[in-house]
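K.L.:
build me a structure from this.
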Amino acid sequence: MTVQYSPKRLFSASLLAAGLSLPALPALALDADDFATKLAALSSQSGNRLSFSAVEPDGSTVVLRSVRIEVPGQAPIAAGDITFKGVEEEDDGGYFVSEALFEDVEVNEGPTTVTVEGIEMTGLSVPGNGETGSLAGMLFYEGFSTGEISVETDDVRVFSMAGVDMQVERQDDGSKVDMRMNGSDLKIDLSSIDDPKARDAIQQLGYETLTGDINLSAAWDATAGTVNMQEYSLNLDDVGRLSMSMEISGYTVEFINAMQQAQAAAAANPDPQAAQQALGFAMLGMLQQLNFNSASVRFEDASVTERALAFAGKQQGVSGDQMRMALKGMLPLMLGRIGIPELQKQIAAAASVYLDNPQDITITAMPASPVAVPVIMGAGMGDPKSLVDLLNVQIIANKPVEVCCKQ
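P.N.:
Presented below is the predicted three-dimensional model:
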């Protein structure tokens, strides 16, 4: 068989062979300076200033050296080096960062030292289009976590936590954000309290060390401007669980932008006193947009009530049960100082039920319709007693209740 080669075929074959033999061309180099500039610009939207001594790129990794954060009215924060891994440029000129690693933090104030280890942020989005009317124009991260957090006073560890883990989820259309946070293995050492009487009381209650955890869950509908803090709770073993929930409306992206602009203007004002005054007036104006929808505070007992009754009874030379009955008898007299008969009845009834069988007690504020925050502030300053009816305050013990916020 004879194979014929034309000059055209030989040229095409040569190009193909050359293409196959050459190594793959590298992707365009990451513009680390542009990334750092946009990160700093977005960080400054609220009036803060992010600066650094150098930008060091290494492939898809960018290191900002000697980062310094300046917050108006506060001492500058030296954050050390921050390493951004897996940095990728997006189509809109922004950047996505797989992981941001921070140096351990140690803050010393007098005899107290606060240490935070293993600070990490994941899924960081740095927008590049300059859009300020939606969530797409804001810095956003999918996860934030730390290692051990500790507080020492005079070389004695008085507080520690294994770490904080936070997960943030934003819907694809950027309209809603859900957040979950957990702080685990919390420990509080009460044995080093200076006051001898307080230390003795704590020991008799059996609480030299408190352990527990912290939880937070919240959702933000950016379109409707509704912030729903479904749970913010502190759970202490053998003490109880204190939880709060709240819902407000009017917290839109426009509200955030206006607040950031006011803070930036205050930061740029060379006269600190005038800056704070202007910022205060601006905040008062912006509060007109916020409404209070509902709130609740709930305590679930885990033995602290019985311990407290026994301790108080011992101080009076009576038993815990006798102290319980005495306290119930004193309630009407103690509550008479409030001067709001309907509220006094609620408190007396709920307290009596709770003291007989300590389970849980809940305070809710659920107005029939949202109440503007300035209206609440005005009522609080002018006639605090009117807040009970204005917010529809209810107090309930040992009954399941629907807390403030709808899921």
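K.L.:
all contacts plus neighbour counts: C-alpha atoms, from now on.
P.N.:
OK.
K.L.:
in the helix or strand harbouring K38, what's buried?
P.N.:
Taking DSSP states H and E as the definition, one finds K38 inside helix 32-43. Across helix 32-43, burial judged by 16 or more other CA atoms under 10 Å covers 32, 35-36, 38-40, 42-43.
K.L.:
how about the residues you listed in a markdown table, adding distance to P341?
P.N.:
Shown next, in a markdown table, are the buried residues of helix 32-43 (distance: CA to CA, whole Å):
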| residue | distance to P341 |
| --- | --- |
| A32 | 66 |
| F35 | 62 |
| A36 | 61 |
| K38 | 59 |
| L39 | 56 |
| A40 | 56 |
| L42 | 53 |
| S43 | 51 |
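K.L.:
another sequence for comparison is provided below:
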Amino acid sequence: MLAPDGQTPRNRAKAAEGRLGSARGLNIYGQPRLVGNDSAPASEGFGGRALAVEDVADVVVIGGGIVGCSIAFEVAGRHPDRSVFLLERGPYLGDGTSTRNSYVLHAGIYYPEDSLKARFCVAGNRALAEFCTRYRIAWQRTGKLVFARMPAEIPVLEALWRQAERNGVEGTEILEAKEMAAKEPHIRGVAALFVPSTAVFDVAQWFRVMEALLYDRAVVVLKRTPVVGLDRKGEFVEVATRNRGCVLARSVVNAAGLHADEVANWLGNVYRIYPVRGDYFSLTDRVSSLVGRAVYPCPGSLGLGIHLTRLWDGTVLVGPDARYVQSKEDYRPPDVLTPDSDLDTGSPEFLKFFLPVKEFFPVVEAKDFRLAHCGIRPCLRAPGEEGFRDFRIEPDPNVPQVIHLLGIDSPGLTASPEIAKHVAQRIDEVLSG
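P.N.:
Reported below is the predicted structural model:
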């Protein structure tokens, strides 16, 4: 397909290669682990000039989180003769939910076996581990204990074990109290489900590697480029940005995370994403060395409960909690600090973390907690609503060459490689049409 100036979209994409841009992360509460990569290649798109109507792309991906990046990478690999644009509103890739979480590769034990979450999580766990190994990204197969605090919770563990079996999660087993204590002697519980395939990985390093790989595949990465509108223009979709003008696309992928509902509603839909915030603490070295893996209580209705996650570098995270919030952008610290910026260990916000952890990890003290970061998840389930909500990945009912990804909450990080393959198959159909 030729643009009006006679150039192929691929040549136009290649012309954008090599114009490097800063991806330096901000050292702020909410995203402490994302470190910028000023030296990594990044096609920063036309050297900062505005897009124009003659700019035509085969595929435009909106959103530079782990899902959007994975989709752009997959599509560009399948179609090396096509142009792929990746538009990210923030100053660097991963400037959102992707880097504000527990950094866990989930095994896939919690979700109904016929759901996208179950299918994509189990396969994605293997795929991301292979990716991290191939590109030397720090990761560790720590395993996970989901423990019962009282005998009444043991049936919950047994139900999780059966669900894991149905989902194809390998190696899970129910442990009695003595067996649990052999793995985690400092955790108090009466039984546990052991899940060996749970892992953790360095998400910030993943983004640094992925940015270089996107460059290698000639993906045009446009950071600091908020999308402000979509409009059908014949066989194309016009993607309008706040600061760079417009680009015409044969296919558009809406991977805008927390803002995916807003993007979808520009085309006449009525979607709603509910932001759910979770805060994290970390533990001091005094007690973090006493935790060998991820340790979770039996799950609750809104989340997986306040849990411990041992990272690849020995850090142990505490959290997250889960609460509905109004803002999709409010990453300010929770109300746990004194006027002198010390941790207020008597505040209700702190105690809702400390007291549950103290119950199952009795050696911990308030002095062992350090404020870490927070994240906001894009949920489809409304406040007060019960039941399971799956990922929504579907073509727009009015403009079918636009694919929406809505409610990509946990296990979206783990599922990202499989989501990318799923979406890329749909794009194959659009591009071959």
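K.L.:
TM-score for this pair?
P.N.:
Scored against TM-score structural alignment, normalised by the length of structure 1, the superposed chains reach a TM-score of 0.23; 161 aligned residues with a CA RMSD of 7.4 Å.
K.L.:
hang on, the earlier thing: which helices and strands does the next helix or strand along the chain from the helix holding K38 of structure 1 pack with?
P.N.:
Using DSSP H and E, the helix or strand that follows helix 32-43 of structure 1 in sequence is strand 49-51. Applying 3 or more CA pairs under 8 Å, 6 or more residues apart in numbering; DSSP states H and E, we find strand 49-51 of structure 1 packed against helix 32-43, strand 61-70.
K.L.:
mind running it again at 10 Å?
P.N.:
Using 3 or more CA pairs under 10 Å, 6 or more residues apart in numbering; DSSP states H and E as the contact test, the elements touching strand 49-51 of structure 1 are helix 32-43, strand 61-70, strand 77-89.
K.L.:
same list, the ones you listed, but as JSON lines with distance to E169 of structure 1 please.
P.N.:
Below are those laid out as JSON lines (distance: least, CA to CA, whole Å):
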{"stretch": "helix 32-43", "distance to E169 of structure 1": "20"}
{"stretch": "strand 61-70", "distance to E169 of structure 1": "24"}
{"stretch": "strand 77-89", "distance to E169 of structure 1": "20"}
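K.L.:
pick the one among the buried residues of helix 32-43 of structure 1 closest to A310 of structure 1.
P.N.:
Distance to A310 of structure 1 across these (CA to CA) is lowest for S43, with 53.4 Å.
K.L.:
I'd say the closest one and R49 touch.
P.N.:
Yes: counting by CA atoms under 10 Å, R49 is a contact partner of S43 of structure 1 at 6.8 Å.
K.L.:
mutual contacts of the two, please.
P.N.:
Jointly contacting S43 of structure 1 and R49 under the rule CA atoms under 10 Å, 6 or more residues apart in numbering are I69.
K.L.:
sticking with the spatially closest residue to L214 of structure 2 that is not a sequence neighbour, tell me its helix or strand.
P.N.:
Among residues not flanking L214 of structure 2 along the chain, F73 sits closest, at 5.9 Å (CA to CA, 6 or more residues apart in numbering). Assigned by DSSP H and E, F73 of structure 2 belongs to helix 66-78.
K.L.:
and that helix, what does it pack onto?
P.N.:
Packed against helix 66-78 of structure 2 by the contact rule (3+ CA pairs under 10 Å, 6+ apart) you find strand 56-62, strand 84-87, helix 203-216, strand 220-222, strand 245-254, helix 412-432.
K.L.:
buried ones in that helix?
P.N.:
Under the neighbour-count criterion of 16+ other CA under 10 Å, helix 66-78 of structure 2 has 66-77 buried.
K.L.:
tilt between it and strand 56-62?
P.N.:
Helix 66-78 of structure 2 runs at 150 degrees relative to strand 56-62, counting by axes from the mean of the first three to the mean of the last three CA atoms, to 10 degrees.
K.L.:
could you check the angle helix 412-432 makes with helix 66-78 of structure 2?
P.N.:
40 degrees.
K.L.:
what about S184 of structure 1, how many residues nearby?
P.N.:
Per other CA atoms under 10 Å, the neighbour tally for S184 of structure 1 reads 18.
K.L.:
could you check how far it is from V373 of structure 1?
P.N.:
Distance of S184 of structure 1 to V373 of structure 1, computed by CA to CA, to the nearest Å: 34 Å.
K.L.:
one step back: in TSV: the helices and strands packed on helix 66-78 of structure 2, plus distance to L160 of structure 2 and mean neighbour count.
P.N.:
Shown next, in TSV, are the helices and strands packed on helix 66-78 of structure 2 (distance: least, CA to CA, whole Å; neighbours: other CA atoms under 10 Å):
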stretch	distance to L160 of structure 2	mean neighbour count
strand 56-62	35	27
strand 84-87	38	28
helix 203-216	27	21
strand 220-222	41	29
strand 245-254	33	24
helix 412-432	19	20
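K.L.:
distance to Y280 of structure 2 for these - can I get that in a markdown table?
P.N.:
A markdown table is the format used below for those (distance: least, CA to CA, whole Å):
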| stretch | distance to Y280 of structure 2 |
| --- | --- |
| strand 56-62 | 28 |
| strand 84-87 | 29 |
| helix 203-216 | 16 |
| strand 220-222 | 31 |
| strand 245-254 | 29 |
| helix 412-432 | 17 |
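K.L.:
which residue packs closest to N291 of structure 1, ignoring adjacent ones?
P.N.:
The shortest distance from N291 of structure 1 to any non-neighbouring residue, by CA to CA, 6+ apart, is to A372 (4.2 Å).
K.L.:
fine, thanks again, bye for now.
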